[in-house]
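> Predicted coordinates and the sequence they were generated for:
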Amino acid sequence: MKEIVLLCLLALCRAKPYEPINIMSFLKHHDIMLQDDAAEDDDDDDGNFLFPSMSAPPHDESCPFGCQCSLRVIQCSDLGLKSVPKNIPKDALMIDLQNNKITEIKENDFKDLKNLYALFLVNNKISKIHPKAFRHMNKLQLLYLSYNLLTQIPANLPQNILELRVHDNKISKVQKDAFRGMRALHVLEMSANPLANSGIELGAFDGMSTFYLRIAEAKITAIPKDLPPTLTELHLDYNKIGKVELEDLYRYKNLLRLGLGFNQIKFVENGSFASIPNIREIHLDNNKLRSVPAGLDTLKYLQVVYLHVNSIGSVGPDDFCPAERSVKKSPYVGISLFANPLKYWEVQPATFRCVVGRRGVQLGNFRRRK
């Protein structure tokens, strides 16, 4: 079940230009997860489903003015609201407040909503959230706060949240213990914030377990060394990282995918990848590398390497593949080297001996960048 949840969340958490969330599509996408959770809860008064039958009549008399209420889903998006509406039904499971003009989340805005599963506050003008705003929300698993004006991570977040999105806010500091106790958090999306390395306090990620973390489009100049060691995916694209040093990845031994594209990386210290032996994908495209990073040939499970749009002038016969075939457990399915000053006709055919098929390698012609 955890694998299904994680795949669903990863599919949704990629940072893209803002698009409103279609609640009906969202419900359909999470249908398996929601029904499974309810089936495991013997105390649920509604039987084996988290949401009641589609034939259940909506309770219009308890629905906030202007909103639509059905199946315990409260839809109040695109209404020009300046505050959270009053009298939200206490049995609400999902609240949609995206695309409004809400500026503040007050202490009692979500009072008594103990069954709430998902809360969407995307694309408002929220700059302040009361420290007790999310109290008693022991079942909240999805919290979307992207495209607001927050300057820091909200305090006292529910510890059972699976996915937290604070993409495109004004966060320049992550305080110590900001995520303390959030061991259920699978996905954390923090991209498009003015966050620098100096803004991440020591211990900011202590006491949490996260699989997917993305801090793209920020002001990161080096791979942070204090992130959760449980990470399987780390994405730091579109930053200002200049190099990868030996100790940068030492803490993240479980990494399966590493995204460092669109940075300013000129150098990867030899041995840097030895700490991530299970890595499957490495994205180093759109950087300033002059050679293929050392150590790729020692990664037994590496399948995808993006090195396009760099300054790589030559490729050696052992840059990607180990000398002994038995060492490589998973063959490459993709190596990109196009848009480099590389004379591809000089590359020895044996260089790609551990790649599946001809289409697994993209060389192309070098074109000078404009």
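Received, thanks. Numbering: from 1, shown residues only.
> going forward, measure contacts and count neighbours with C-alpha atoms only.
OK.
> So residue 231 sits against residue 251, correct?
No. Residue 231 lies out of contact with residue 251 (C-alpha atoms under 8 Å); the separation is 9.4 Å.
> Comparing those two, which residue is more hemmed in?
The neighbour count for residue 231 versus residue 251, taken as other C-alpha atoms under 10 Å, is higher for residue 231 (22 against 18).
> Give me the three-state assignment for that one.
Remark: residue 231 carries the secondary structure label coil [criterion: DSSP: H, G, I helix; E, B strand; the rest coil].
> show me the contacts for it.
With contacts defined as C-alpha atoms under 8 Å, 6 or more residues apart in numbering, residue 231 is in contact with 209-213, 252, 254-255.
> Return the distance of it relative to residue 40.
28 Å (C-alpha to C-alpha, to the nearest Å).
> just residue 326 next, same as before
44 Å.
> Pick out whichever of these two has more residues nearby.
It is residue 40, of residue 326 and residue 40, that has more neighbours when counted by other C-alpha under 10 Å, with 11 against 8.
> Between residue 231 and residue 251, which contacts overlap?
By C-alpha under 8 Å, 6+ apart, residue 231 and residue 251 have no common neighbours.
> ok, residue 303 touching residue 296?
No. Judged on C-alpha under 8 Å, residue 303 makes no contact with residue 296 at a distance of 10.3 Å.
> does residue 183 count as helix, strand or coil?
coil.
> tell me, how many neighbours does it end up with?
Residue 183, neighbours per other C-alpha under 10 Å, totals 15.
> And for the one 3 residues further on?
Counted with other C-alpha under 10 Å, the neighbours of residue 186 add up to 24.
> what does the one 5 residues further on give?
Using other C-alpha under 10 Å, residue 191 has 27 neighbouring residues.
> Next one for the comparison:
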Amino acid sequence: MKILFLLFASVIICNALPFEQRGFWDFSMDDGLTMMRDEANETAEEGSGGPPTKRPPTVIPPYGLPPMDLCPFGCQCHLRVVQCSDLRLTSVPKNIPKDTTLLDLQNNLIKEITKDDFKGLSNLYALVLVNNKISKIHEKAFEPCQRLHKLYISKNSLEEVPKSLPKALVELRIHENKIKKIPKDVFNGLKNVNCIEMGGNPLENGGIESGAFNGLKLNYLRISEAKLTGIPKGLPTSLNELHLDHNKIQAVEMGDFSQLPNLYRLGLGYNNIRMVENGTLANMPVLRELHLDNNKLAKVPPGLPDLKFLQTVYLHSNNITQVGINDFCPTGFGVKRAYYNGISLFNNPVPYWEVQPATFRCVTDRLAIQFGNYRK
């Protein structure tokens, strides 16, 4: 009986068709993975401006030939994302799939970006080159990447901003390089960019040419940890956030913010500011957050009561010796539209027990005020 059963099972197995894998994910096409893959594909298509479509399955050609788009050796490829980080690469890998939307090359040893490194990558949306050894980028290297929105090239050895940046660029992060100069026309044509991060470069005021930011509609600009001795001129009037902390700025003068009416967050901490000229802050009517901590101010900056929307002021670690009853709040009613929810005054030589309670009459509650013992 057992012999007959084994013979019957052998016949069934021999007549069964072999498994045919039609796509790479056939072995694990559960509902969760399918949904995640479809969402990633739709996001990639929406970022490129076209209608959301699903990526066709990878078809393995007959006779054991490899597919057309192979993942570069050592890299990981999944859902149009090619990750080649931490591989000690000395150059951009070849044969990157043409439909790649995110290419991650951070933490490698790449020294140069050549003309053809991104050839054919017309769908590239984000490019990460952080923490390499890049000192040279060919002026036509980004020409194929006309849909590139995000370029992260921080922590390299660049001495200048790359030329011929993609016109579709929205976000540029190029901090911690060796850039000393911002030429007049380097950002020419970048009508969509709204964020530039270039802190940590040895950039001085004289290195920013007049008109360097012309035509830009930036929302966010950061030039921290540089060598600025004053507020840069000619900044985009569209700015909402400006961060200039960790520089060598000594004073804030009347005309510094006259062309920045939309600024609502200003970072000037960790400078050498001794004086804020009267009337300067009035040029920023919608300011909500002001950082002036770790400077050398001897008094509370004038003009704070006139800022209707100001909610947070950082003044700690200065040389402020007294706080007047009208330094923060207006004298009349109906002037200030937003109450303070944070005022920091700790680490100042001000006798906090002498400050009148009415000084903070336009503060939400007492926990919003931060005083502390001054220690020399």
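Cool, the structure landed. Bear in mind that the values here come from a model prediction, so they are computed numbers and not experimental data.
> Residue 125 of structure 2 maps to what in structure 1?
Aligned by TM-score structural alignment, residue 125 of structure 2 pairs with residue 117 of structure 1.
> For the residue nearest to its match when sequence neighbours are not counted, give me its contacts.
Distances taken as C-alpha to C-alpha, 6 or more residues apart in numbering place residue 140 nearest to residue 117 of structure 1, at 4.3 Å, with adjacent residues excluded. Going by C-alpha under 8 Å, 6+ apart, residue 140 of structure 1 touches 115-119, 158, 160-161.
> from the residues you listed, which is closest to residue 102 of structure 1?
Using C-alpha to C-alpha, the shortest approach to residue 102 of structure 1 within the contacts of residue 140 of structure 1 belongs to residue 119, at 13.9 Å.
> Would you confirm that the closest one contacts residue 146?
No. Using C-alpha under 8 Å, residue 119 of structure 1 makes no contact with residue 146, being 11.6 Å away.
> Those two: who's more crowded?
residue 146 (26 against 19).
> Please verify my assumption that the more buried one contacts residue 122.
Yes. Checked against C-alpha under 8 Å, the pair residue 146 of structure 1 and residue 122 is within contact range at 5.0 Å.
> Residue 350 of structure 1 -> structure 2?
Here residue 350 of structure 1 is matched to residue 358 in structure 2, going by TM-score structural alignment.
> How much space separates whichever residue in structure 1 pairs up with residue 177 of structure 2 from residue 81 of structure 1?
Aligned by TM-score structural alignment, residue 177 of structure 2 pairs with residue 169 of structure 1. Noted for residue 169 of structure 1: a distance of 19 Å to residue 81 of structure 1, by C-alpha to C-alpha.
> quick one: which of these two has more around it?
Per other C-alpha under 10 Å, whichever of residue 169 of structure 1 and residue 81 has more neighbours is residue 169, with 23 against 18.
> what's near enough to touch the more buried one?
146-151, 192-193.
> Let's have these in CSV, adding distance to residue 272 of structure 1 and secondary structure.
Shown next, in CSV, are the contacts of residue 169 of structure 1 (distance: C-alpha to C-alpha, whole Å; DSSP: H, G, I helix; E, B strand; the rest coil):
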residue, distance to residue 272 of structure 1, secondary structure
146, 33, coil
147, 35, coil
148, 37, coil
149, 37, coil
150, 35, coil
151, 33, coil
192, 27, coil
193, 27, coil
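> which of those residues has the most neighbours?
residue 146 (26 neighbours).
> where exactly do the helices run in structure 1?
2-12, 23-29, 31-39 (DSSP state H).
> Out of those, which is closest to residue 275 of structure 1?
Taking the helices of structure 1 one by one with C-alpha to C-alpha, helix 2-12 is closest: 24.1 Å.
> And that closest one, what does it pack against?
Here helix 2-12 of structure 1 touches strand 187-189, going by 3 or more C-alpha pairs under 8 Å, 6 or more residues apart in numbering; DSSP states H and E.
> can you name the residues of structure 2 that the strand it packs on overlays?
Against structure 2, strand 187-189 of structure 1 falls on residues 195-197 (TM-score structural alignment).
> what do you get for stretch 233-252 of structure 1?
The aligned range for stretch 233-252 of structure 1 is 241-260, by TM-score structural alignment.
> Now do the end-to-end distance for that stretch.
10 Å.
> now do stretch 76-96 of structure 2
End to end - C-alpha to C-alpha - stretch 76-96 of structure 2 spans 11 Å.
> and it, how far from the chain's centre?
22 Å (C-alpha atoms, centre = their mean, to the nearest Å).
> residue ranges of the strands in the stretch 151-300 of structure 1, please?
163-165, 187-189, 212-214, 233-235, 243-244, 257-259, 267-268, 281-283 (DSSP state E, counting those that start in this stretch).
> Please name whichever of those strands is nearest to residue 354 of structure 1.
strand 281-283 (15.3 Å).
> What lies in contact with that closest one?
By C-alpha under 8 Å, 6+ apart, strand 281-283 of structure 1 touches 256-261, 302-307.
> give me that answer again for 10 Å
Identification of contacts with strand 281-283 of structure 1 by C-alpha atoms under 10 Å, 6 or more residues apart in numbering yields 233, 235-237, 255-262, 273, 296, 301-308, 332, 334-336.
> Tell me roughly how far that strand lies from structure 2 on average.
Per the superposition on structure 2, strand 281-283 of structure 1 and its aligned residues are separated by 0.3 Å on average (mean C-alpha distance after the TM-score superposition for structure 1).
> list the buried ones in that strand?
Buried residues in strand 281-283 of structure 1, counted by 16 or more other C-alpha atoms under 10 Å: 281-283.
> Likewise for stretch 196-204 of structure 1?
For stretch 196-204 of structure 1, burial by neighbour count (16+ other C-alpha under 10 Å) applies to 196-197, 199-200, 203-204.
> now the residues you listed in a markdown table, with distance to residue 360 of structure 1?
What follows is the buried residues of stretch 196-204 of structure 1, written out as a markdown table (distance: C-alpha to C-alpha, whole Å):
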| residue | distance to residue 360 of structure 1 |
| --- | --- |
| 196 | 36 |
| 197 | 36 |
| 199 | 40 |
| 200 | 39 |
| 203 | 41 |
| 204 | 40 |
